[in-house]
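*Asks:* model this:
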Amino acid sequence: MRIARVLTTALLTATALTGTVGSAVADDPSPSPSKSGDAAGPTKAGTGFRDATAVEQGHKATAEASAGDYLYWVFPADAGRRATVKATVTLPEPAARHGASTWRLDVYDGLRRRQSCIYGMQGRGAAKEATSVELSCTLRTVRSWAEPWDNDPLPGSYYIRLTVTDLPAEDLGLPVKAEVEATSVDAGGAHAGGGSLSAPLVPGTATRARDDEGSTPKQAAATISEPDGGWSAGWWSDRWLWTAAGGLLGALAAIGGYSLTRGSGRASRVPPAA
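*Replies:* Sure thing, here's the model as predicted:
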C-alpha cells in the first residue's frame, strides 16, 4: 500500500506539472502569432538593401512598380520565431502582355545571406492570362546564436526581395502592384539555443534627405523597430519547465524504487512461523 501511494502521488504530481507547463506556455504572450494582416503598412518599396522599406510583422506593405524592378522590404525577426513571408503580385491586363512571366521571392538575413525556405512556393510562373501570382517562403527557426561558419538564421533584420526573373522583353516596364506580409510563430523550447548574440543583426537602412542648403542628397540612418516586447534575453524558454518536470519525475521514481527494494528486504528478514 505504501508503494502504491508513492506511485499514485508521482502520477498526480506529473499530471499537475504537465498542466502547469501547458498553461504557462499558453499564458505567455510571446508564443502567440504576430498581429493579423489587417493592419496597414507602407505603400512603397526600396530598390536595394540600403534603402529597403521597413515593415512590421503582421502589416501588409504595398508598392506600385514596373515589371523588372527589384523591390526590397525589411522586417525584424527574433530568436525562437519561425517567420513566413507571403507576396502577391497583381499583373497588368492580359491584353497588354506578350507572354508568360516568372516571379521570385527571396529572403536575406542581417548579414545579407540568402536564407533557404523549408516550404512554400518561392518562385512561380504566371501564364499570359493570369491576373496575379502568389509566392510564399517559410524560413527555418531563428536561432539565438550560431557558429561563425554556419548559415543559420540569426535574430535581427530580414530583407525581402521581390522581382520578375523571366518575361518577354516587350513587357519590361509594364505597371504592376506588389503586396507583401511577414508573420511569425513561436517554435517552442525545442528550438532554443544555449547562447545568444551580444546584439541583434540590425544594420542601418538608408533614407534620402537634404543637407542644410537643400541641394545635395545625403544618407540618413534609419533602422527597423524592435519586435513586440523587445529583443529576447536569449536564456529563458519553456525548455526549463520541461527540464524541471523531468528532474522531479526522476526523483519520484528513485523514491518509489527505494521504497520497493526496502519493502522487499524487510519481507525477506521476517522469521518463518513456528
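*Asks:* every contact and neighbour count from this point should use C-alpha atoms.
*Replies:* OK.
*Asks:* neighbours of residue 38, how many?
*Replies:* With neighbours defined by other CA atoms under 10 Å, the count for residue 38 comes to 9.
*Asks:* ok, residue 92 - contacts?
*Replies:* 131, 174-176 (CA atoms under 8 Å, 6 or more residues apart in numbering).
*Asks:* which pair in the residues you listed spans the largest distance?
*Replies:* Across the contacts of residue 92, no pair lies farther apart than 131 and 174, at 13.4 Å, counting by CA to CA.
*Asks:* how close does the residue nearest to residue 193 when sequence neighbours are not counted get to residue 184?
*Replies:* Take residue 193 and drop its neighbours on the chain: the residue closest to it by CA to CA, 6 or more residues apart in numbering is residue 144, 5.9 Å away. Applying CA to CA, to the nearest Å, the value for residue 144 to residue 184 is 15 Å.
*Asks:* gap between stretch 167-180 and the chain center?
*Replies:* 29 Å (CA atoms, centre = their mean, to the nearest Å).
*Asks:* ditto for stretch 177-187
*Replies:* Between the mean C-alpha point of stretch 177-187 and the mean C-alpha point of its chain there is a distance of 9 Å (CA atoms, centre = their mean).
*Asks:* what residues sit buried inside it?
*Replies:* Within stretch 177-187, the residues that qualify as buried by neighbour count (16 or more other CA atoms under 10 Å) are 177-187.
*Asks:* go through those residues and flag which are in strands.
*Replies:* When strands are assigned by DSSP state E, the members of the buried residues of stretch 177-187 inside them are 177-186.
*Asks:* and for residue 32, the neighbour number?
*Replies:* For residue 32, the tally of surrounding residues (other CA under 10 Å) stands at 13.
*Asks:* which parts of the longest helix along the chain are buried?
*Replies:* Longest helix of the chain, by residue count under DSSP state H: helix 239-268. Residues of helix 239-268 classed as buried: 241-242, 245, 248-249, 252-253, 256 (neighbour count, 16+ other CA under 10 Å).
*Asks:* now, among those, which is nearest to residue 79?
*Replies:* Using CA to CA, the shortest approach to residue 79 within those belongs to residue 241, at 18.4 Å.
*Asks:* so who does residue 127 touch?
*Replies:* Applying CA under 8 Å, 6+ apart, the residues near residue 127 are 99-101.
*Asks:* so what's residue 239 up against?
*Replies:* Residues in contact with residue 239 (CA under 8 Å, 6+ apart) are 188-190, 192.
*Asks:* wait, isn't residue 210 in contact with residue 218?
*Replies:* Yes - the criterion here is CA atoms under 8 Å, and residue 210 meets it with residue 218 at 6.0 Å.
*Asks:* I have a second one here; can you model it like the first so I can compare?
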Amino acid sequence: MRATRVMAAALLVGAALFTSAGGAFADAPSPSPSANGEDAPTEAGTTFRTATPVEQGQKATANASSGDYLYWQFPAGAGQRATVKATVQLPEASLRHGTATWQLDLFDGLRRRQACASGEPTQRAAAQDASVTVTCTLRTVRPWAERWSNDPLPGAYYARLTVSDGPAQDLGLPVKAEIQADAKDVGGSRAEGGELAPLHAAALKEPESGWNGSWFSDRWAWTVGGAVLGALAAIGGYTLTRHPHRRHRPPVGQ
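*Replies:* Purely as a prediction, here's the structure:
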C-alpha cells in the first residue's frame, strides 16, 4: 500500500508539471483595455524616423492618400512570433480607374527587410472592392544571432504600408488604414542561450515577457519533471525491496 501511494504521488506531480508547462506557453494574454482605448494612434509616420509607435495588440488607424508610404513601429521580444494585419478602406469605386496592389513590408530595428514566414503581404484590390487586407507573420524573434545573419532580433520592428501598383489617376485619392501587431510567445520550444540589447526601441513599451523573453522554457519543465519522477520511482523501488511482504506465520508452539 505504501508503494502504491508513492507511485500515485509521482504520477500526480508529473501531471502537474507537464500541465503547467503547456499552459506557460499558451497564446500571449489579451491586451489591456488601454491598448485599444482612446490613446490608440490615429496617424502614421511617412518615414522610418517618423514611424508611429504602437503597442502589441493595439489597433492604430490613419487617414492618408493612395500612394503615401505609411510607417508604424512596434516591439517584439525574444521568443515571440509577431503577426501584423493591415486593412485599407479604399476610395469609392466610382472614383477609381482600375485595380491596385497594396503591400505590407516589415523591417527590424536595423531597417533590414524581414521575410514573412506566413501570411499574404501583397494583395490586389479590384476596382469594385471596398477594402483590402494584407498580413505578415515574422519568424520567431531570436535572443541573439551572428552579425552576418538576417535573423529577427529583439527590439523595434517597422511596418510599412503602401500601394505598390495602380492607375496613376488614382494616386492622391483618400484612404483609411487600420493596422494591428500581435505577438504569440513561443519561446519555450525555441529557447536559446545568449541575450542581446533591444535594437532601436527607446520609443516603445517593453513586451510583458521582456525583450529577451522569460527565463523559463518547456525544456526546464521536462527536465525537472523527469528528475522528480525518477526520484519518486527510486523511492518506491527502495520501499518495495526494503520492506517485502511477509507471510503470516503461526506463533511458535502451535
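*Asks:* hang on, the earlier thing: ok, the contacts of residue 127 of structure 1 vs residue 57 of structure 1, which is closest?
*Replies:* Sorting the contacts of residue 127 of structure 1 by how near they are to residue 57 of structure 1, with CA to CA, puts residue 101 at the top with 28.6 Å.
*Asks:* what's the closest non-adjacent residue to that closest one?
*Replies:* Nearest non-adjacent residue to residue 101 of structure 1, counting by CA to CA, 6+ apart: residue 167, 4.3 Å away.
*Asks:* identify the farthest-apart pair in the contacts of residue 239 of structure 1.
*Replies:* When the contacts of residue 239 of structure 1 are compared pair by pair using CA to CA, the two farthest from each other are 188 and 192, 7.2 Å apart.
*Asks:* how many neighbours does the residue nearest to residue 101 of structure 1 have?
*Replies:* 20.
*Asks:* residues contacting it?
*Replies:* Each residue near residue 167 of structure 1 by CA under 8 Å, 6+ apart is listed here: 99-102.
*Asks:* can you tell me what it aligns to in structure 2?
*Replies:* Correspondence of residue 167 of structure 1 to structure 2, assessed by TM-score structural alignment: residue 166.
*Asks:* quick check: that match vs residue 97 of structure 2, distance?
*Replies:* In this structure, residue 166 of structure 2 lies at 9 Å from residue 97 of structure 2, with CA to CA as the measure.
*Asks:* also residue 226 of structure 2?
*Replies:* Here the distance between residue 226 of structure 2 and residue 97 of structure 2 works out to 66 Å (CA to CA).
*Asks:* do residue 120 of structure 2 as well
*Replies:* Remark: distance between residue 120 of structure 2 and residue 97 of structure 2 (CA to CA) = 24 Å.
*Asks:* all strands for structure 1, in order.
*Replies:* Defined through DSSP E, the strands belonging to structure 1, from first to last, are 39-40, 53-54, 59-66, 71-77, 81-90, 101-108, 117-119, 123-126, 132-139, 156-166, 175-186, 205-210, 217-222.
*Asks:* what's the spacing between residue 120 of structure 2 and residue 67 of structure 2?
*Replies:* For residue 120 of structure 2 relative to residue 67 of structure 2 (CA to CA), the value is 20 Å.
*Asks:* repeat that for residue 8 of structure 2.
*Replies:* For residue 8 of structure 2 relative to residue 67 of structure 2 (CA to CA), the value is 67 Å.
*Asks:* which one's more surrounded, these two?
*Replies:* For residue 8 of structure 2 versus residue 67, neighbours defined as other CA under 10 Å are more numerous around residue 67 (20 against 12).
*Asks:* touching, the more buried one and residue 163? I think so.
*Replies:* Yes - between residue 67 of structure 2 and residue 163 there is a contact under CA under 8 Å: 5.7 Å.
*Asks:* how close does the residue lying closest to residue 191 of structure 2 once chain neighbours are set aside get to residue 23 of structure 2?
*Replies:* The shortest distance from residue 191 of structure 2 to any residue other than its chain neighbours is 6.5 Å, reached at residue 217 (CA to CA, 6+ apart). According to CA to CA, residue 217 of structure 2 and residue 23 of structure 2 sit 11 Å apart.
*Asks:* neighbour count: the two, which is higher?
*Replies:* Comparing residue 217 of structure 2 with residue 23 by other CA under 10 Å, the one with more neighbours is residue 217, at 21 against 10.
*Asks:* does that one touch residue 188 like I think?
*Replies:* Yes - in this structure, residue 217 of structure 2 is within contact of residue 188 by CA under 8 Å, at 4.0 Å.
*Asks:* which residues do those two both contact?
*Replies:* Both residue 217 of structure 2 and residue 188 lack any common contacting residue under the criterion CA under 8 Å, 6+ apart.
*Asks:* now residue 169 of structure 2: how far from residue 100 of structure 2?
*Replies:* Taken as CA to CA, the span from residue 169 of structure 2 to residue 100 of structure 2 is 11 Å.
*Asks:* more neighbours, those two?
*Replies:* residue 100 (21 against 11).
*Asks:* what's the more buried one aligned with over in structure 1?
*Replies:* Aligning on TM-score structural alignment places residue 100 of structure 2 opposite residue 101 in structure 1.
*Asks:* wait, its match sits on residue 163?
*Replies:* No - with contact defined as CA under 8 Å, residue 101 of structure 1 does not count as touching residue 163 (10.7 Å).
*Asks:* shared neighbours, these two?
*Replies:* A shared contact of residue 101 of structure 1 and residue 163, defined by CA under 8 Å, 6+ apart, is any residue touching both; here there are none.
*Asks:* ok so, going back, of all the strands of structure 1, which one is nearest residue 31 of structure 1?
*Replies:* Closest to residue 31 of structure 1 of the strands of structure 1 is strand 175-186 (CA to CA; 4.5 Å).
*Asks:* residue 264 of structure 1 and residue 257 of structure 1, how far apart?
*Replies:* Here the distance between residue 264 of structure 1 and residue 257 of structure 1 works out to 11 Å (CA to CA).
*Asks:* again but with residue 57 of structure 1, I slipped
*Replies:* Applying CA to CA, the value for residue 57 of structure 1 to residue 257 of structure 1 is 52 Å.
*Asks:* same question for residue 195 of structure 1.
*Replies:* When distances are taken as CA to CA, residue 195 of structure 1 and residue 257 of structure 1 turn out to be 37 Å apart.
*Asks:* what do you get for residue 227 of structure 1?
*Replies:* Separation of residue 227 of structure 1 from residue 257 of structure 1 (CA to CA): 48 Å.
*Asks:* next: residue 234 of structure 1.
*Replies:* When distances are taken as CA to CA, residue 234 of structure 1 and residue 257 of structure 1 turn out to be 38 Å apart.
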